[in-house]
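1. I need the structure of the sequence given here:
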Amino acid sequence: MTEHIDFNCDLGEGCGDDAAIVPCISSASIACGGHAGSEQSMREAVELCRAHGVAVGAHPSFVDREHFGRRELSMSPAAIHVLVTAQTRRLLAVCEQASVRLRHVKPHGALYNRAARDRDVADAVVAAVHALDPQLFVYALAGSELVHAARARGLQVAEEVFAERGYTAQGRLVPRGQPGDVIESVNAAMAQVRTMLRDGQVEAVGGGRVPIHADTLCLHGDRDDAAAFARALHETLRAEGFNIAAPGDHA
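-> The predicted model follows:
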């Protein structure tokens, strides 16, 4: 039986070669005004995705362009619900104008990490998603509180792993700025991807392996070498016999 994996990347952030990345991926999370993004960049990213048959998702975040949404802000779950709703609606309006269906929501950066560990925040995110469209997928860090919250709400979930991020012994991402946070070598990233997809495990930065489940594989689009990384990952996945398809497209 053919094995399937979604390959996703963040787009519309104003710092990557989106046009070179899109042909390599099956789904995209588009910045919608928090850490990056404007109506124009959203339109351009949606059109790119439509041209290449790539599933479109929203990438809401803390409103903090100075730190690219990677600094945690003190916000209540209720305020986060409003934030996720407002940003996702912005992209939803662009999608409707382009006759493109919004397929998923994936929080960005510090909001993603907070929802991964804080059940109240995770519940706020999934409540916002469910109210917008209960058919939307939630992309969430594998094994996290956001996965559990989305399933409890009855939403479809894609458990996410990262090609070029380091993992802790608890299966969480190594915080940015700490040793082992980012994998710079393409070959090392390929080795991590193979281990995650074939063995259902990931090597922790401090040693040892951690169980992990992967429905979708993420590459960060703001890397300087993101386009080359995307091509290498795409070729590796195909060579390993995987069908690259967005969640729901291989059912």
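
2. From here on, just use CA atoms for contacts and neighbour counts.
-> Noted.

3. now the strands: where do they sit in the chain?
-> 3-11, 27-31, 55-59, 102-105, 137-141, 156-162, 201-203, 209-211, 216-219, 242-244 (DSSP state E).

4. Which one, of the ones you listed, ends up nearest to residue 226?
-> strand 216-219 (7.5 Å; Cα to Cα).

5. Return the set of buried residues in stretch 237-249.
-> Buried residues in stretch 237-249, counted by 16 or more other Cα atoms under 10 Å: 237, 242-247.

6. gap between residue 74 and residue 110?
-> Distance from residue 74 to residue 110, counting by Cα to Cα, to the nearest Å: 11 Å.

7. one more to line up against the first:
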Amino acid sequence: MTRSIDLNSDLGESYGPWVMGDDEGILAVVSSANIACGGHAGDPETMYATAMLARKNGVTIGAHPGYADREGFGRRIIPMSCDQITRMVAVQIGAMMSAAALAGTEVAYVKPHGALGNLAAEDISIAAAVARAVRAISPDLALLALSGSALERQARHMDMPVYSEIFADRAYLPDGRLVPRSKPGALLTDAATAARRLVGFMETGLMPVTSGPPISLEAHSICVHGDSPSALTIAQFVRRELSEAGISLSPFIASRTI
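-> Predicted structure coming up:
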């Protein structure tokens, strides 16, 4: 049984006067933070402020690029060529690296957001487009990818550092994909249920799915979505339940400060 695991959350998704989630509260709980890069959400001030909070809490920073679609929160597919996706992702990573540098810290990994992340999990050409952007920026940057996904396989094919992720607050299909958000039961909102499922996974390596037997997944990190109304409660409950089961939190990559 694995005795430690990373807990991450998608954060920095406010912009201007519009506030999304309780970043300060969640950053006191998680060990890694995927910070929006100004595409689906975020702006220079939010990126910098979130990076500062992460540094204060010793939390590892990841860039969280997505489609430039704030109205759809990056959860709609925007028609783009693979080359355009590579350039979009590279520019967003560069922006987050700049904000992190001003905050005295560094970006350690990249996790694609929303519709882009879902496509990269299923379509090897999109996965390659994302991976090319990450590798072009820095060979030291890792990818955080959905366990069993095309992005995970592509990163390994390109001999890139890659870590596998499971979700605390999302239901799974029998093939390892996440249940689409448009479907009933896609989101788990009960903290106790989410925590029990994760403790069971940590003990067995098996993830319950919508139908059929549980499936085997690899995991270096657990994600709690920061935009969920119950995000902080779920994160706190998950951390407490894991601790009581003898499982500690540890970032999959150590926090980098300048």
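
8. now, which of the buried residues of stretch 237-249 of structure 1 sits nearest residue 15 of structure 1?
-> Closest to residue 15 of structure 1, out of all of the buried residues of stretch 237-249 of structure 1 and judged by Cα to Cα, is residue 246, at 23.8 Å.

9. My guess is the closest one contacts residue 26. True?
-> Yes - contact criterion Cα atoms under 8 Å: residue 246 of structure 1 and residue 26 qualify, at 5.2 Å.

10. Please enumerate the shared neighbours of those two.
-> Contact criterion Cα atoms under 8 Å, 6 or more residues apart in numbering; residues shared by residue 246 of structure 1 and residue 26: 6-7, 54-55.

11. what's the nearest residue to residue 201 of structure 1 if we skip its chain neighbours?
-> Spatially, and ignoring its direct neighbours in sequence, residue 201 of structure 1 is nearest to residue 211 (4.3 Å; Cα to Cα, 6 or more residues apart in numbering).

12. counterpart of residue 40 of structure 1 in structure 2?
-> Alignment note (TM-score structural alignment): residue 40 of structure 1 maps to residue 45 of structure 2.

13. Kindly apply the preceding question to residue 74 of structure 1 instead.
-> So, by TM-score structural alignment, residue 74 of structure 1 is matched to residue 79.

14. any idea how far that match is from residue 116 of structure 2?
-> Counting by Cα to Cα, the gap from residue 79 of structure 2 to residue 116 of structure 2 is 11 Å.

15. same question, residue 180 of structure 2
-> Using Cα to Cα, we find residue 180 of structure 2 at a distance of 13 Å from residue 116 of structure 2.

16. quick one: which of the two has more around it?
-> Between residue 180 of structure 2 and residue 116, residue 116 has the larger neighbour count (other Cα atoms under 10 Å), namely 23 against 15.

17. Show me where structure 1 has its helices.
-> 18-21, 39-52, 77-97, 109-117, 119-132, 145-153, 186-194, 226-239 (DSSP state H).

18. Once aligned, what mean separation remains between the longest one and structure 2?
-> By that I understand helix 77-97 of structure 1. Here helix 77-97 of structure 1, set against structure 2 after superposition, deviates by a mean of 0.7 Å using mean Cα distance after the TM-score superposition for structure 1.

19. Quick one: list the elements packing against that helix.
-> helix 39-52, strand 55-59, strand 102-105, helix 119-132 (3 or more Cα pairs under 8 Å, 6 or more residues apart in numbering; DSSP states H and E).

20. Sweet, I'm off.
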